[in-house]
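Trainee: have a look at this fold, sequence not included:
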């Protein structure tokens, strides 16, 4: 029989290994506890990123503002005069018996806001100059529109509104539809006989979105066969 090896050496080895394992477990527990309590501890290999510092603006105080100093010789400065942009006003609301603003044939200076201005003054002539058959059985408004270079401006909307003889007038036309007055001519028929009105009719140019291209121009009509056609021309100014 072979001699049996003593078990004392193997027991000692296992005891030492067991002790090392327990020491390792305790070390891990201690490490985790320290890092949990203080994440910024030097033993933490992955410390958290520092929080960003809040940026606060200092509140200025009157004491921190240095008083302005002035030289004995004042320095001249240029002052720009503020000019308010005029707001285009729509044509007056039609109320029978209430006339439009009493302007007659007086032309108001055109604000720079508008692209077109009336050219000259409304001119009352006999319609027979353009329509020989129209004597005293017709009354209307006509005219032309020109661009910056003086060329005919075709396709511009023309709005005629107001009242005449107790009847409402609300008519639209396009430049270029009455070539008898020129390539950019327009024309409105108002009545089948000359009638008197004082500032109760107004005419204005509009774009395709019904925004005003010119100021509204009020005018008079006459009970006169020699003044049954009112000519109103417009010219682009900007």
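Mentor: That came in fine, so what should we check first? This is a predicted model, so every value here is computed, not measured.
Trainee: going by C-alpha atoms from here, please, whenever you check contacts or count neighbours.
Mentor: Noted.
Trainee: ok, residue 117 to residue 167 distance?
Mentor: In this structure, residue 117 lies at 28 Å from residue 167, with CA to CA, to the nearest Å as the measure.
Trainee: between these two, tell me which one has more neighbours.
Mentor: With other CA atoms under 10 Å as the criterion, residue 117 and residue 167 differ in neighbour count, and residue 117 comes out ahead with 26 against 10.
Trainee: report the buried residues of whichever strand or helix holds residue 121.
Mentor: Using DSSP states H and E, the element containing residue 121 is strand 116-125. In terms of neighbour count (16 or more other CA atoms under 10 Å), strand 116-125 has its buried residues at 116, 117, 118, 121, 122, 123, 124, 125.
Trainee: so which of the residues you listed comes closest to residue 37?
Mentor: Using CA to CA, the shortest approach to residue 37 within these belongs to residue 116, at 81.2 Å.
Trainee: how close does the closest one get to residue 158?
Mentor: Distance of residue 116 to residue 158, computed by CA to CA: 12 Å.
Trainee: which residues do these two both contact?
Mentor: In the contact map built from CA atoms under 8 Å, 6 or more residues apart in numbering, the residues linked to both residue 116 and residue 158 are residue 205.
Trainee: tell me the SS of residue 12?
Mentor: Of the three states, residue 12 takes helix under DSSP: H, G, I helix; E, B strand; the rest coil.
Trainee: what is the burial count for it?
Mentor: Neighbours of residue 12 under the rule other CA under 10 Å: 11.
Trainee: what do you get for the one 4 residues further on?
Mentor: The tally of other residues near residue 16 (other CA under 10 Å) stands at 12.
Trainee: isn't residue 233 right next to residue 141, touching?
Mentor: No - when contacts are counted by CA atoms under 8 Å, residue 233 is not listed as touching residue 141 (10.5 Å).
Trainee: try this one side by side with the last:
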């Protein structure tokens, strides 16, 4: 059994999360709320919410933890060509643009839209409201790919100090989410962010250079990184 969190109840220690043998590896607790205070407390302890509509709020701390070291971000030859095209356009005709934080809720709702594979979404209205609150406080950020004035891709996540927690990405044209991610990773690396939390292990993330590390190593890193000064000025930086 996992504990039920009343509004003011603290999170249990992450070592108490369920294991593979329990059938829900990483599940730690249920209940509570999605207030900015609760969400920030969760992220500072390596915990994240993940649940579907109709379920209670479920809190997770997976072991191992999928992370992307910013120095190990992998750019394929074809993506590099695309990124050079985008960067040329940004300085010439302006058809392509990369922006930070200009359409945070739009990005969230695009990430929540049904996918081509028919998969449902975990980004409920409660999640949109909760992370919107973090965004207004300066803790949640979006990176966006725009083409001819239309939002075509992007990603969003949470940043505390020099620790970034990736949440979700979307693309409406080929490579639009990877373009956004490349600019985000480049910016974060320049700001001294060593790794990005990816939460769940997937083949797609692995293809970009992400890899699992132990929860203990992840927690040790975030304790140090979240104590660093916050990033003040979010803006895209030229890749080349």
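Mentor: Looks like it came in fine. Keep in mind the model is a prediction, meaning the values are calculated, not measured.
Trainee: drop the TM-score for these two in here.
Mentor: Once superposed, the chains reach a TM-score of 0.23 (TM-score structural alignment, normalised by the length of the first structure), with 102 aligned residues with a CA RMSD of 6.4 Å.
Trainee: so how far is residue 191 of the first structure from the residue nearest to residue 159 of the first structure when sequence neighbours are not counted?
Mentor: Leaving aside its chain neighbours, residue 159 of the first structure sits nearest to residue 172 (4.8 Å; criterion: CA to CA, 6 or more residues apart in numbering). Taking CA to CA as the measure, residue 172 of the first structure and residue 191 of the first structure are separated by 16 Å.
Trainee: cool, residue 32 of the first structure as well?
Mentor: The separation that residue 32 of the first structure has from residue 191 of the first structure, given CA to CA, amounts to 103 Å.
Trainee: how about the strands in the second structure?
Mentor: Remark: strands of the second structure, listed N- to C-terminal, are 4-5, 27-31, 48-49, 58-60, 65-69, 96-100, 140-147, 150-160, 163-171, 195-199, 211-213; assignment by DSSP state E.
Trainee: what's the nearest residue to residue 155 of the second structure if we skip its chain neighbours?
Mentor: Computed as CA to CA, 6+ apart, the closest residue to residue 155 of the second structure that is not its neighbour in sequence is residue 169, at 4.1 Å.
Trainee: swap that for residue 168 of the first structure, sorry
Mentor: Spatial nearest neighbour of residue 168 of the first structure, chain neighbours left out: residue 162 (6.2 Å); criterion: CA to CA, 6+ apart.
Trainee: my read: that neighbour touches residue 171, true?
Mentor: No - because the distance of 9.4 Å does not satisfy CA under 8 Å, residue 162 of the first structure is recorded as not touching residue 171.
Trainee: and these two? which has more neighbours close in?
Mentor: Neighbours were counted for residue 162 of the first structure and for residue 171 using other CA under 10 Å; residue 162 has more, 24 against 14.
Trainee: distance of that one from residue 32 of the first structure?
Mentor: Residue 162 of the first structure sits 92 Å away from residue 32 of the first structure when distances are taken as CA to CA.
Trainee: and residue 220 of the first structure, by the same measure?
Mentor: 100 Å.
Trainee: residue 187 of the first structure too?
Mentor: The spacing between residue 187 of the first structure and residue 32 of the first structure, counted by CA to CA, is 96 Å.
Trainee: and what of residue 23 of the first structure?
Mentor: Distance from residue 23 of the first structure to residue 32 of the first structure, counting by CA to CA: 14 Å.
Trainee: over to residue 163 of the first structure?
Mentor: 95 Å.
Trainee: which one's more surrounded, the two?
Mentor: The neighbour count for residue 163 of the first structure versus residue 32, taken as other CA under 10 Å, is higher for residue 163 (23 against 14).
Trainee: just checking, that one is part of a strand?
Mentor: Yes - assignment of residue 163 of the first structure by three-state DSSP places it within a strand.
Trainee: hmm, residue 201 and it touching each other?
Mentor: Yes - Residue 163 of the first structure is in contact with residue 201 according to CA under 8 Å; the separation is 6.2 Å.
Trainee: intersection of neighbour lists for these two?
Mentor: residue 169.
Trainee: just to check, residue 143 of the first structure is in contact with residue 235?
Mentor: No - applying CA under 8 Å as the test, residue 143 of the first structure and residue 235 come out as separate, 11.0 Å apart.
Trainee: helix or strand: which one has residue 23 of the first structure?
Mentor: Of the helices and strands defined by DSSP H and E, residue 23 of the first structure is found in helix 8-37.
Trainee: which parts of that helix are buried?
Mentor: Taking 16+ other CA under 10 Å as the neighbour-count basis, helix 8-37 of the first structure is seen to contain the buried residues 34, 35.
Trainee: any idea how far the closest residue to residue 163 of the first structure other than its chain neighbours is from residue 13 of the first structure?
Mentor: Across the structure, with CA to CA, 6+ apart as the measure, the residue nearest residue 163 of the first structure apart from its sequence neighbours is residue 169 (5.0 Å). From residue 169 of the first structure over to residue 13 of the first structure the distance is 119 Å, taken as CA to CA.
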